[in-house]
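Undergrad: need a structure here:
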Amino acid sequence: MTKFLLAHDIGTTGNKATLYDQDGNLIAKTFFAYATYFPKVGWAEQNPEDWWKAVCVSTKKLIDQASIAPAQIASISFSAQMQGVVSVDENGQPLRHAMIWADMRAEQQANQLSETIGFAEIYNITGHRISSSYSGAKMVWLKEHQPDIYKQTYKHLHAKDYLIYKLTGRFGTDYSDASGMNLLDIRSKQWSSAILEAWEIDEAKLPELYPSSHVLGEVTSQAAKETGLTQGTPVVMGGGDGSCAALGAGIIEDGDIFNYIGSSSWIALSSNKPVLDPEMKTFNFIHLDETKYLPCGTMQAAGASYQWVRDQFYQDAKLAENQSIYDLMNEEAAGSIPGANKLLYLPYLLGERSPWWNPQAKGAFIGINIKHTRGDLARAALEGITMNLRVILEAFRNAGQTVEEMWLFGGGAKSALWRQILADVYGVQIKVPKLLDETTSMGAAIAGGVGVGLLKDFTVAKSWVDQQATHAPNKSNQAIYDNMFNIFKRSYEQLVPIYKELHD
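TA: Okay, the predicted model is just below:
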């Protein structure tokens, strides 16, 4: 009987559920949307019960789409949004809405830890800068502002951990998700006693730690009724979405590197040890292969910047038959020249994380003149996003990382023009797979297959990635972009005091 791997990718906007066979072929996929709530400025919450509904509906739909028997599913595993907090009682019942990664209410609690332990020491212990976006600060906010809920909490979970409990009745988390909490000693892979003591967090309220390929339990009779799965089907931990995306991209050996471009964008690589940047531009997760690390840098407004250009300058554009708005944008951007006729774009519409870690940063077009066209603006946006990502890449190069080729995933990889700009700005060969949007679910599925023994080990990820295209850097364009890159960095640095004055 043919066996299949079911993976749920619990994202910010909804659940992307996918079904793979053991050779990595995508058999079926579906999407179920849910809401995000913003009770106050800086707060972002979701209802965990919405996630569970998404899993139940999506699972039944996949089984129906693929026309398979539920018993053919060898494992269920998860990729999910990281850095949130789902506080549940002893029966796994949520005590409030989950605070998700985008919730920034705990800035005071983050600052308190920084003052107690020190910014650099926190980075050294956890592999991350201290931030209110991480789970630890959110837990402390809960303890201080909603003490009754904190006292009732049996475990603080992540999104996938809550869903695994719903399926199995067992609590736990994996190393990759735990590494995005500002609570884990990234080298020992244990909760940091120094941080827990400084924040006065009860360790008993944290879940047990497991590898991403660990089978935490089996589908219960109740969960089987709600999802359409077979009782007893193994449930494998999986991991945080960033780490799952890396494995799904075939990033497994030391030095393998990839770039994901969606609304936000990140560059990440597989490493046998954490990479700690002296300027703390980058950070570190634990890989789904728990013997490895995932040094990473994430910028805020990548595809979001191009969407902004679309909305502001192409609203009334006339399209040819079968032409999308992005086709037109790319066509006009291609009609410009490298350097966009000396027009520079700083992509800081949402402040910035990596590489500058400046929430006050603002977007800008620099050098605009009366001869610039809409196509120049579009091209400058693509180039500016790419130059910002190059700052992240340079941090890895300065740490001794040699980069000659890089995999590219996400919606941004659909543009042949952007792929060439990336190759030219980075000075590396860009490799593009056939499946651009399934990396996170694919990584989770591989973890599930390894967990139940259907796949031999994580290295099968290499054979699951099917290359579609390659883009080599153009030497003459590289020279233009090297010059523009230096101007780009200086422009940001000189505008920092202006950003501060403009900040609300």
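
Undergrad: going forward, measure contacts and count neighbours with C-alpha atoms only.
TA: Noted.

Undergrad: From the contact counts, what lies against the strand or helix carrying residue 115?
TA: Remark: residue 115 resides in helix 107-117, with elements defined by DSSP states H and E. Here helix 107-117 is seen to pack against helix 135-145, helix 193-199 when contacts are counted using 3 or more Cα pairs under 8 Å, 6 or more residues apart in numbering; DSSP states H and E.

Undergrad: To compare with the earlier structure, here is another sequence to fold:
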Amino acid sequence: MKAMVIDDDLNVIHETNVKFDDDLPEFGTQNGVHVQSDKITVTTPVLLWVKAMDLLLERLKAANLDLSKLKSLSGSGQQHGSVYWKEGASQTLKNMPADHSLHQILQSSFSVTESPIWMDSSTTEECRQLEKCVGGAQKLADITGSRAYERFTGNQIAKITKKNPDEYKKTERISLVSSFTASLFLGNYAAIDYSDGSGMNLMDIRAHEWSQQCLDACGPDLKGKLGVPLPSHSILGSISPYFVKRFGFNPECKVIAFTGDNPASLAGMRLQQGDIAVSLGTSDTVFLWIQDPKPTLQGHVFCNPVDSDAYVALICFKNGSLTRERIRDERASSSWDEFAKALKATSPGNNGNIGFYFDVMEITPAAIGVHRFNDRNLKVSNFSEETEIRAVIEGQMLAKRSYAEKLGYKVCGAHLLSSSHLYLT
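TA: Take a look at the predicted model:
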């Protein structure tokens, strides 16, 4: 959990963080999570997040920051994680005593103590059921922007209603990680924002409201437990008196709707219509600003956090930097300088040679293995060092373009950089 204080010009005044495993070892997490015995159920204790917030705010206070100068606050949380507030928790939030920590106040406020998170993949059965209820995977994508995915919150809710019905019955409100964190500061249940809410398999992304058909497939009386979604830039209200008294916040400090980490990346990159951002990490992620989305069975379409009339498409590729590093090690003596030289020595198009490199099972497409084709479209077992190096780069980038265009993004050929902006991070 991280906090950053900035001024009007976006200069960083102060930043601090809490490392879950190191700073809060009593929760017994590894990388902030609990992997259950089945290896596919992955959760985080919700009280870990609460106690981390206590510690984070204490560290801000200890840094002698004048928190009374803060005009507003907002944030982002991991997409797809969910928090289940127990009946009566709203009154607890509204009446938090300033002489107690958040952890002390809220320790009995959650009907589900282990929050399902984005790493969970235990809801395959619920995914297939949801798709069946709405008329198929493509129909669900047309409504919600994505086919059914195991980590998406609607399917996690459906699992809880089936396997832990008493916990669901006792649930007063369901938050995403983002709106849960905003709720702490607001002292009341914070609305789920359009953008993070569109990663739940529950929202009609064009109407900006919950799809009753999807709600009915996932849980009884679910609409009331989710609240009414709002634009991602909405002012939710002033900060809770608890934070004014305990930490010295300005009582006029406004709480702006929190959103998911992926939508926040688009906002943080300051993307505009026509822009594309490519994050080159362990997994490569493509962010696209789209006006007229065409949801498919690959990738995701979310509501845009900056412009509620626009959309953001996201495509994730599992074979990213680790695959590039393997080719670097094998074909360029583990040197990026040698890798760059080899890339410059070959021409765009690679003389008709093309390669697809899936060291692990890919997300889009669902494929594995190395597949090389020469200029006659014949599969070959090997390339020269220089050809291999260009092939891994061009193959990855062509895949990104192909899936982006399927989702509705328009690339303007050779004029890409003059007509739209490409950001590599």
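
Undergrad: overall similarity of the pair, as a TM-score.
TA: A TM-score of 0.77 describes the superposed chains when it is computed by TM-score structural alignment, normalised by the length of structure 2; 375 aligned residues with a Cα RMSD of 3.3 Å.

Undergrad: Tell me which of the helices and strands packed on helix 107-117 of structure 1 is the most buried.
TA: With neighbours defined as mean count of other Cα atoms under 10 Å, those peak in mean count at helix 135-145, which reaches a mean of 21.

Undergrad: Structure 2: matching residues for that one?
TA: The counterpart of helix 135-145 of structure 1 in structure 2, counting by TM-score structural alignment, spans residues 153-163.

Undergrad: And that stretch against structure 1, how far off on average?
TA: Its aligned residues in structure 1 lie a mean 0.5 Å from stretch 153-163 of structure 2 after superposition (mean Cα distance after the TM-score superposition for structure 1).

Undergrad: Mind putting the helices and strands packed on helix 107-117 of structure 1 into CSV with distance to residue 272 of structure 1?
TA: CSV is the format used below for those (distance: least, Cα to Cα, whole Å):
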stretch, distance to residue 272 of structure 1
helix 135-145, 25
helix 193-199, 24
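
Undergrad: Tell me which of those helices sits nearest to residue 371 of structure 1.
TA: Closest to residue 371 of structure 1 of those is helix 135-145 (Cα to Cα; 48.7 Å).

Undergrad: which element follows that closest one toward the C-terminus?
TA: Next along the chain from helix 135-145 of structure 1, counting by DSSP H and E, comes helix 147-152.

Undergrad: buried ones in the following helix or strand past that next one?
TA: Next helix or strand after helix 147-152 of structure 1 toward the C-terminus (DSSP H and E): strand 155-157. By 16 or more other Cα atoms under 10 Å, the buried positions in strand 155-157 of structure 1 come out as 155, 156, 157.

Undergrad: got the residues you listed as JSON lines, with distance to residue 451 of structure 1 columns?
TA: Below are these laid out as JSON lines (distance: Cα to Cα, whole Å):
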{"residue": "155", "distance to residue 451 of structure 1": "24"}
{"residue": "156", "distance to residue 451 of structure 1": "24"}
{"residue": "157", "distance to residue 451 of structure 1": "21"}
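
Undergrad: ok, so of these, who is nearest residue 116 of structure 1?
TA: residue 156 (23.2 Å).

Undergrad: any idea which helix or strand carries the residue sitting nearest the centre point of structure 2?
TA: By Cα atoms, centre = their mean, the mean C-alpha position of structure 2 lies nearest to residue 79, the distance being 3.5 Å. Assigned by DSSP H and E, residue 79 of structure 2 falls within no helix or strand.

Undergrad: do residue 285 of structure 1 as well
TA: Under the assignment here (DSSP H and E), residue 285 of structure 1 is part of strand 283-286.

Undergrad: which helices and strands does that strand pack with?
TA: On a contact count with 3+ Cα pairs under 8 Å, 6+ apart, strand 283-286 of structure 1 meets helix 175-178, strand 293-299.
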